[in-house]
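Visitor: Build me a model from this:
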Amino acid sequence: MAKDPEAFPGKDYHDPPPAPLFDTVELTKWSFYRALIAEFIATLLFLYVTIATVIGYKIQSDTKMNGEVCGGVGVLGIAWAFGGMIFILVYCTAGISGGHINPAVTFGLFLARKVSLIRAVLYMVVQSLGAIAGVALVKALNSSYETYGGGANELSAGYSAGVGLSAEIIGTFVLVYTVFSATDPKRNARDSHVPVLAPLPIGFAVFIVHLATIPITGTGINPARSLGAAVIYNQDKAWDKHWIFWVGPFIGAAIAAFYHQFILRAGAAKALGSFRSNPHV
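Guide: As a prediction, the model looks like this:
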């Protein structure tokens, strides 16, 4: 039986070509430097608001300082601060820099050939600098900053390094997988509302992951966030097992990139097409 040519219509979307590994032309464009500035400012604002929320909660719930046991925004409020700020900042910067605001997200998109190596490296640098500047601003404006741990990520008592690493891997996988799914050109073509709504699921992913992993690691899933707090707080406990907050997110991002690009998208589609075209298989 002959195949109906209209039964398999052409794609109604176009995958962008892979980004070149070394794109030196980017260095000559103002749009590239504008994107770097956007990533720096977005990460600065992200760390300022979120770390200030963490410190504020600890102050309000410290009974020794006339606080209340259940005072402040609570863990739920902290999670909302992180997720809400990502939603806002991705919405604001997506059209300028892509709204990464996280070296792990940048790393995952680099592995998927969405950005060049030059852009990926410089994004990570300005994200880290922005995070340091954001936490420094919190310290400058809050005299109780160091008293309450500086918002630094730490492995909680009772958890091994393996558990902490696993939590960071899984949490970052959820985030980066959501980024890939929300920005998939195939979905954007068929559901015109998706580009507008993309920051929403990304922000919710950050919110949900924080609820799950705050009790374990304080939730990193963003190496710049962890580095910024560790550099400004600069106490031994902030640097103890700090590697977890880099290795875990990068592994999680790599798994998410592989899963989305080669299992859900190109790899699986090609394998299925090859199977259908060969009647002897």
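Visitor: rest of the way, CA atoms for contacts and neighbours
Guide: Will do.
Visitor: neighbours around Y57, how many?
Guide: Using other Cα atoms under 10 Å, Y57 has 21 neighbouring residues.
Visitor: List the contacts of it.
Guide: Counting by Cα atoms under 8 Å, 6 or more residues apart in numbering, Y57 makes contact with G71, G72, V73, G74.
Visitor: Could you dump those into CSV with secondary structure added?
Guide: Below are those laid out as CSV (DSSP: H, G, I helix; E, B strand; the rest coil):
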residue, secondary structure
G71, coil
G72, coil
V73, coil
G74, helix
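Visitor: quick one more, to check against the first:
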Amino acid sequence: MAKDIEVAEHGSFSSKDYHDPPPAPLFDAKELTQWSFYRALIAEFIATLLFLYITVLTVIGYKSQSDVKGGGDVCGGVGILGVAWSFGGMIFVLVYCTAGISGGHINPAVTFGLLLARKVSLIRAIFYIVAQCLGAISGVGLVKAFQKAHFNRYGGGANGLNDGYSTGVGLGAEIVGTFVLVYTVFSATDPKRNARDSHVPVLAPLPIGFAVFMVHLATIPVTGTGINPARSFGAAVIYNNDKAWHDHWIFWVGPFIGAAIAAFYHQFILRAGAAKAFGSFRSNPNNV
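Guide: Modelled structure (predicted):
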């Protein structure tokens, strides 16, 4: 039986009976002939649509209710805490609903991180990202259809740098925020952890939803919190204002960098990918 090589506390190598799932093929054209693949795309599309519909409505509703000039109360609405709960809560619900169908990505950055870790194929990753972006556009489109006056007046829920913050700060906030999210996704869905800590039940959508909630609390004042390129893209497309597009690149570059760092950290540092590769190299008698 193959053994999983780990670095023990005292620096020596120990082993556990565990088989890592094989890496996903980079190109798997066979997926395009399977109904399960298209079912997963539909799940990603609908989940992202619902995510944007609920969360952007919450953002616009909060701005409307707290707008003193519009007859609201400065302390009205759900507040930043409520907005953060909206994003975190919807991710919890939607990941729970779609995890067994599509993996519950609902975020191009998550898909990108899993691609780098060879958890999904390149074909699946590309189609997922397209489905997520189309779902986001559709979700925000529904918000505009139902709340057109408020949508235009309160910025359409679009992300952007807030006053007083530089581009570097905004980019850094998106990188760190997405790192927290994608790192949590890897940790919560790690099959090795599930095998090792089977006595500690982990409902994966729960920590993922809490990660989204906590990141929103920290970064709403900076960028409005993107950490999801589809969320930022959908709002920018439907609102289509110069301000929404001005710093839009931050909400793609930042999340993709954060996802890449999280994938590397989890796979090669925490999971000791480099150590396992080196250990296999040393144990191979054919190597000189």
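Visitor: TM between them?
Guide: In this superposition the chains share a TM-score of 0.92, using TM-score structural alignment, normalised by the length of the first structure; 271 aligned residues with a Cα RMSD of 2.0 Å.
Visitor: how about A24 of the second structure, what's its partner in the first structure?
Guide: If you follow A24 of the second structure across to the first structure using TM-score structural alignment, you land on A19.
Visitor: What of D242 of the second structure?
Guide: The equivalent of D242 of the second structure in the first structure is D236 (alignment by TM-score structural alignment).
Visitor: what about the aligned partner of S128 of the first structure in the second structure, neighbour count?
Guide: Taking TM-score structural alignment, S128 of the first structure has C133 as its aligned residue in the second structure. C133 of the second structure is flanked by 26 other residues according to other Cα under 10 Å.
Visitor: Make sure C133 of the second structure is actually in contact with G234.
Guide: Yes - using Cα atoms under 8 Å, C133 of the second structure is in contact with G234, at 6.4 Å.
Visitor: related to what we said a few turns ago, can you give me the distance of the match of S128 of the first structure to I126 of the second structure?
Guide: Taking Cα to Cα, to the nearest Å as the measure, C133 of the second structure falls 11 Å from I126 of the second structure.
Visitor: D73 of the second structure now?
Guide: Remark: distance between D73 of the second structure and I126 of the second structure (Cα to Cα) = 44 Å.
Visitor: By residue count, which helix of the first structure is the longest?
Guide: Using DSSP state H, we find that the single longest helix of the first structure is helix 30-60.
Visitor: Next secondary structure after it?
Guide: The C-terminal neighbour of helix 30-60 of the first structure among helices and strands, as given by DSSP states H and E, is helix 74-93.
Visitor: Kindly name the residues of the second structure that line up with that following helix.
Guide: Mapping helix 74-93 of the first structure onto the second structure (TM-score structural alignment) gives residues 79-98.
Visitor: Tell me roughly how far that stretch lies from the first structure on average.
Guide: In the superposition with the first structure, the average deviation recorded for stretch 79-98 of the second structure is 0.3 Å (mean Cα distance after the TM-score superposition for the first structure).
Visitor: Not counting residues beside it along the chain, what's closest to the aligned partner of P215 of the first structure in the second structure?
Guide: Aligned counterpart of P215 of the first structure in the second structure: P221 (TM-score structural alignment). In space, and not counting its chain neighbours, P221 of the second structure is closest to N162: 6.9 Å by Cα to Cα, 6 or more residues apart in numbering.
Visitor: Quick check: the gap between the counterpart of that neighbour in the first structure and N142 of the first structure.
Guide: Here N162 of the second structure is matched to S156 in the first structure, going by TM-score structural alignment. According to Cα to Cα, S156 of the first structure and N142 of the first structure sit 24 Å apart.
Visitor: cool, V90 of the first structure as well?
Guide: From V90 of the first structure to N142 of the first structure the distance is 27 Å (Cα to Cα).
Visitor: what does A182 of the first structure give?
Guide: From A182 of the first structure over to N142 of the first structure (counting by Cα to Cα), the distance is 37 Å.
Visitor: which one of these two has more residues nearby?
Guide: Taking other Cα under 10 Å, A182 of the first structure and N142 do not tie; A182 has more neighbours (20 against 13).
Visitor: With adjacent residues omitted, what lies nearest to that one?
Guide: Spatial nearest neighbour of A182 of the first structure, chain neighbours left out: A198 (5.0 Å); criterion: Cα to Cα, 6+ apart.
Visitor: which residues touch that neighbour?
Guide: Counting by Cα under 8 Å, 6+ apart, A198 of the first structure has contacts V179, A182, T183.
Visitor: Pull the contacting residues for the equivalent of the first one over in the second structure.
Guide: Residue correspondence to the second structure (TM-score structural alignment): V179 of the first structure is matched to V185. Going by Cα under 8 Å, 6+ apart, V185 of the second structure touches V110, A204, I208.
Visitor: What separation is there between the counterpart of T43 of the first structure in the second structure and Y265 of the second structure?
Guide: Counting by TM-score structural alignment, T43 of the first structure lines up with T48 in the second structure. With the distance defined as Cα to Cα, T48 of the second structure ends up 27 Å from Y265 of the second structure.
Visitor: One more: V185 of the second structure?
Guide: From V185 of the second structure across to Y265 of the second structure, the span is 13 Å (Cα to Cα).
Visitor: repeat for L134 of the second structure
Guide: Going from L134 of the second structure to Y265 of the second structure by Cα to Cα gives 30 Å.
Visitor: Tell me the buried residues in stretch 247-264 of the second structure?
Guide: For stretch 247-264 of the second structure, a neighbour-count test (16 or more other Cα atoms under 10 Å) marks 247-248, 250-264 as buried.
Visitor: May I have the secondary structure class of V202 of the second structure?
Guide: Secondary structure for V202 of the second structure, judged by three-state DSSP, is coil.
Visitor: What's the separation between the match of A24 of the second structure and V115 of the first structure?
Guide: On the measure of Cα to Cα, A19 of the first structure and V115 of the first structure end up 5 Å apart.
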